[in-house]
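In: What follows is a predicted protein model with its sequence.
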Amino acid sequence: MSADVAVDLGAGRSVRGLRADGVAVFRGVPYAAAPVGAGRFEEPRPAAWSGEWDARACGPTAPQGRTEVPGLPDLSVLVGPGWLPGAEYLTVDVWTPDPGAGGLPVMVFVHGGSFTGGTGSAPGYDGSGFARDGVVLVTLNYRVGVPGFLRLPGAPDNRGLRDQILALGWVRDHVARFGGDPENVTVFGESAGALSVGALLAAAPAGLVRRAISQSGGASHALTPAQADRVTAAVAGQLGVPATVAAFAGLPDEALVEAVAHVSASGLDLAVDGVRDPLMGLSRFGPVVDGELLTGQPVEAVRAGTADGVDLLVGANRDEMNLYLVALPSPPVTEPMLRAAAARLHPGPQELIDAYRAAGRGVTPGEVLSALGTDYMFAVPTARLAEAHADRPGGTWRYEFAWRSPAADGRLGACHGVELPFVFGLVGRIDTGVLGIPGTDPDVLALAGATHAAWVAFARDGDPGWPRFTADRPAVRRLDVAGSLTLAADGPERALWRGVR
């Protein structure tokens, strides 16, 4: 049974949510004005509604493509239902054990989705488990695709990132009314959400967050202006309009979503002026070095001190790219395809391939390609972020999620996104779909409990339960059934990425 519960936000505003099983949930609460027309390409503005907001059901999502596609696996647990139309989609969902409490740790989750899709309301981000453990959990929506991240003359860059910053400001101003401590906020995210966390460490105003968690991201993936301009030219060409705010403002959201899909599938090469594609072709949209929020790669800003005083937990999964090469339909990888892919990532492709095979990181071309992509996109940037912050004020912790899913005859492994149900305490509670996580296995349930507890502990007091990562003692916790600690997570093959950008 559920019952209505209301929270007074002050200034003539209140929200009405639902309480059930000891958790109060408020969904679709606007933190920003609806982005419509030309406003889709403007700086976000605080929401200006008044009265009582009905927050008892999920709200709309950002304009994006479909997630249910015939012939493709169901990824809705990770990315949500796709586009649920509605103007008021710049919203937060809030889970709390008790709106009348005070001083509870706060966690704010930034969803993934290649910067072109996703929603904080996806079933895999249900915050009930965190709330039951005494955390106020907030998820947020932000602009994606063309409105969020296309570099457009006359519009501020990184609009989706600006949305996230405004949402964090909303949390600071209002979370105490949900029982949370605005001085103890942990921002965390996975995939594009983790890249967003990396960017926020460089761009967010000081004091908005106390801690941060990057799951399968890093802080080395911002596009150069020239790379972003190449995407802009492709999108404008697809739409048949000039690359101006005035021209784009008159287009419907449906046209912008279709253009994103076309450009994403076009094979557009973002290697420009000798700079490799930092997103490895997994997306054509993302944060850009704009000279304002981001003056360079976020990892360099962290190294210079922009995240001083922030406790940082970073990690990646052992077999990230298996989600793309095993779970999703893709042609068999041949040796020539492997060499061509390696050449796009590294100046010494054959040396790289040989080193990965010698290190036991794969035998078949597909296995080696997965290992190369995992390291280039996820593991090596994660290590760089940990190293950049290790000697700065604020603790640094690092993990590697190594539990291997039995899906696809065991070939899926510790793929991209598989840690999310463990983190959110949802193993055995929801259908994990393509991730294939057995919800009744005692060892798996124990790992899920330990992983979730580590995130809660980190948010509460800044200690996930294993030693810090430092320059002279690079401790990395392996999150699997064995639960080992290693000082040598990065084998000799990863040393070949040193200096490669």
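Out: Cool, got the structure.
In: CA only for contacts and neighbour counts going forward, please
Out: Noted.
In: so where's the longest strand in the chain?
Out: Longest strand in the chain, counting residues (DSSP state E): strand 180-190.
In: Now do the helix or strand that that strand is followed by against strand 180-190, angle only.
Out: Proceeding N to C from strand 180-190, the next assigned helix or strand is helix 192-203, under DSSP states H and E. Angle, helix 192-203 to strand 180-190, by axes from the mean of the first three to the mean of the last three C-alpha atoms, to 10 degrees: 120 degrees.
In: ok, second structure coming up, stack it against the first:
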Amino acid sequence: MHRRQILTGVSALSAAAIVTPVSAKDRYPRVATRAGPVEGFVKGGISTFLGIRYGIAPRFQPPIPLPVSKQVYKADHYGLSSPQSGRADIGISEDCLFLNIWTPDASPRKKRPVMFYIHGGAYNGGSGSDPLYDGTNLAAHGDVVVVTVNHRLNVFGYLYLARFERLLRGGANASLLEHTPLRFSGNCGQMDLHLALSWVRDNISGFGGDPDNVMVFGQSGGGAKIATMMATPAAKGLFHRAATMSGQQVTASGPGNACLRAEAFLKTLGLKPDADGLAAVQNLPMQALVDALKTPDPVIGKGNVYMGPVLDETILFRHPFYPDAPAQSHHIPMIIGNTKGETRGFLGGNPKNFELSWDDLPNKLPPEYRVDIDPYLVVDTYRKLYPTMSPSDVFFAATTAGRSWRGAIIEAEERAKAGAKTFVYQENWPTPKDGGRLGALHTIEIPLVFRNTGVEGAITTNTPEAQHMADLFSDTFIAFARTGSPQTTALPEWKPYSLPNRETMLMDLKPEMANDPRSEERKLFEKVPFIQQGT
């Protein structure tokens, strides 16, 4: 053996001798919770805990906190998701109350901001285990604790049976305060979220999070769930900042409409809203209820039956943002955001929508912008405002303004009237996917905020421009979680939303602050009442 080889070998042995072995404690961090110890794993330098059970979900009843157990809970894989149709890629079960945690350090040595994400999918579908919601990159970049959650959806979380049960118990003579089995059925999905946030409050310090600095954020249905919680007394004090992305809930489902939907759903199952029917629906196989989700909606007149939070006078006592912004949340800083081309995410999958003529629009527009306004007036207004727009461009712009953006404006305006600190953005950057024709569509912020543009299937793609937008969005949300302000050095001065200025941050490769953007579109649609699916 040559001398150089000998020296090289000695050096390698010496280096090996001084390497500190990674202990099982470092590879498999363990945290004591009030319900017992949980053990996770380390991925990408981040302590990861998947599928932590936070409660038990009896059908159509409030969730139950976990009993204490001394057995170590292995949090090494995602838990099951709420029953839903059309998602063969995820495991589903009524036993679906699980949350996931990513933290730079699973110990109470430091109190980091907690970013609690609520998934979209309306109130009908979705899962906190979607790869786009993996919190590794966000936790590492922002030195924050990220939490995602599963909860009950559709009929399992929002089937309103309380009024039928009350009628069987004496109607007007039956007290609303009576603790009947189905009293909370219309809002069980929301109660699951309350329980998950209570779990975070009680346990997150062991994961390095600050229980006094919890930010809830969510996209689409997740944002709507947050808007609802801001008006729900049972959720008071469970979070300290809120950010909604393309998700607003001005009004909840009225109890009358909720009854119509429940009755239609029961009819699909071959049941009536009587004693036998209520008993049967509580015991039918899960799959029978999932199959019945195809019930046509009796209120809207098209599409599958809608289920969402109900003005039940038991959990929810007022509409989320009607007639005003809820006083219980005035002190909570809030981000309200939407994308410039929301409905390209809903309607852009149909190639025919990119080939429309002017003659097509009067019939195509009303079902999609969901408000009662003359379509000829809408078309004429847009052609005058934007002469270069094609009929398809007008279709997407008008449906976005009437159907999605309008709710965000109402929420921001009501909070401005109350003096509640609110920061508004409009996502303008278009995805380059599919030649750019999808524009700034619904869901585009998700991979940006989570810094997951490299995830397979991310609508943003993973171009340098997408990564730049991810820096802008994630830094903004991290700053907001930490301080209650979204201001970063990469943004111009971000002023809170006020009237009549309507300050709005236009999020693009070069962000800009604008007053009342698309003002003429706003004025066009504000002349008619805004209608959500629930009402």
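Out: In hand now; what should we look at? These numbers come from a predicted model, not from an experiment.
In: what's the TM-score here?
Out: Overlay of the two chains. TM-score (TM-score structural alignment, normalised by the length of the first structure): 0.87; 468 aligned residues with a C-alpha RMSD of 2.4 Å.
In: rewinding a little: which part of the second structure matches the longest strand of the first structure?
Out: The aligned range for strand 180-190 of the first structure in the second structure is 209-219, by TM-score structural alignment.
In: The matching stretch against the first structure, how far on average?
Out: With mean C-alpha distance after the TM-score superposition for the first structure, stretch 209-219 of the second structure departs from the first structure by a mean of 0.6 Å once superposed.
In: dump the residue contacts of residue 259 of the second structure.
Out: Shown in contact with residue 259 of the second structure (C-alpha atoms under 8 Å, 6 or more residues apart in numbering): 160, 161, 163.
In: what residue of the first structure takes the place of it?
Out: Match for residue 259 of the second structure (TM-score structural alignment): residue 229.
In: Please, which helix or strand holds that match?
Out: Counting by DSSP H and E, residue 229 of the first structure is part of helix 225-239.
In: again, but for residue 506 of the second structure
Out: Assessed by DSSP H and E, residue 506 of the second structure sits inside strand 503-507.
In: Provide the aligned range in the first structure for the helix or strand that that strand is followed by.
Out: Next in sequence after strand 503-507 of the second structure, counting helices and strands by DSSP H and E, comes strand 512-515. Mapped onto the first structure using TM-score structural alignment, strand 512-515 of the second structure covers residues 484-487.
In: which residues sit against the longest strand of the first structure?
Out: Contacts for strand 180-190 of the first structure (C-alpha under 8 Å, 6+ apart): 101-112, 135-136, 171-173, 175-176, 194-197, 207-217, 417, 459-460.
In: Among the residues you listed, name the ones in strands.
Out: Of those, the ones assigned to strands by DSSP E are 104-110, 136, 211-215.
In: Select from the residues you listed the one having the most neighbours.
Out: Counting neighbours by other C-alpha atoms under 10 Å, residue 106 leads these with 35 neighbours.
In: how near is that residue to residue 175 of the first structure?
Out: As judged by C-alpha to C-alpha, to the nearest Å, residue 106 of the first structure and residue 175 of the first structure stand 8 Å apart.
In: ok now stretch 243-255 of the first structure, how far from the chain's centre?
Out: Relative to the centre of its chain, stretch 243-255 of the first structure is centred 27 Å away, using C-alpha atoms, centre = their mean, to the nearest Å.
In: How about it, which residues are buried there?
Out: For stretch 243-255 of the first structure, the neighbour count (16 or more other C-alpha atoms under 10 Å) marks 243, 245, 248, 249, 253 as buried.
In: and the first one, what does it touch?
Out: By C-alpha under 8 Å, 6+ apart, the contact set of residue 243 of the first structure is 152, 153, 232, 233, 236.
In: which of those are buried?
Out: Buried by 16+ other C-alpha under 10 Å: 152, 232, 233, 236, out of those.
In: and the third one, what does it touch?
Out: When contacts are counted by C-alpha under 8 Å, 6+ apart, residue 233 of the first structure touches residue 243.
In: And the strand holding residue 506 of the second structure against the first structure, how far off on average?
Out: Superposing on the first structure and averaging over aligned pairs (mean C-alpha distance after the TM-score superposition for the first structure), strand 503-507 of the second structure comes out at 1.0 Å.
In: What is that strand packed up against?
Out: If you count contacts as 3 or more C-alpha pairs under 8 Å, 6 or more residues apart in numbering; DSSP states H and E, strand 503-507 of the second structure packs onto strand 422-427, strand 512-515.
In: can I get those strands in a markdown table with distance to residue 340 of the second structure and mean neighbour count?
Out: Shown next, in a markdown table, are these (distance: least, C-alpha to C-alpha, whole Å; neighbours: other C-alpha atoms under 10 Å):
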| stretch | distance to residue 340 of the second structure | mean neighbour count |
| --- | --- | --- |
| strand 422-427 | 6 | 24 |
| strand 512-515 | 14 | 16 |
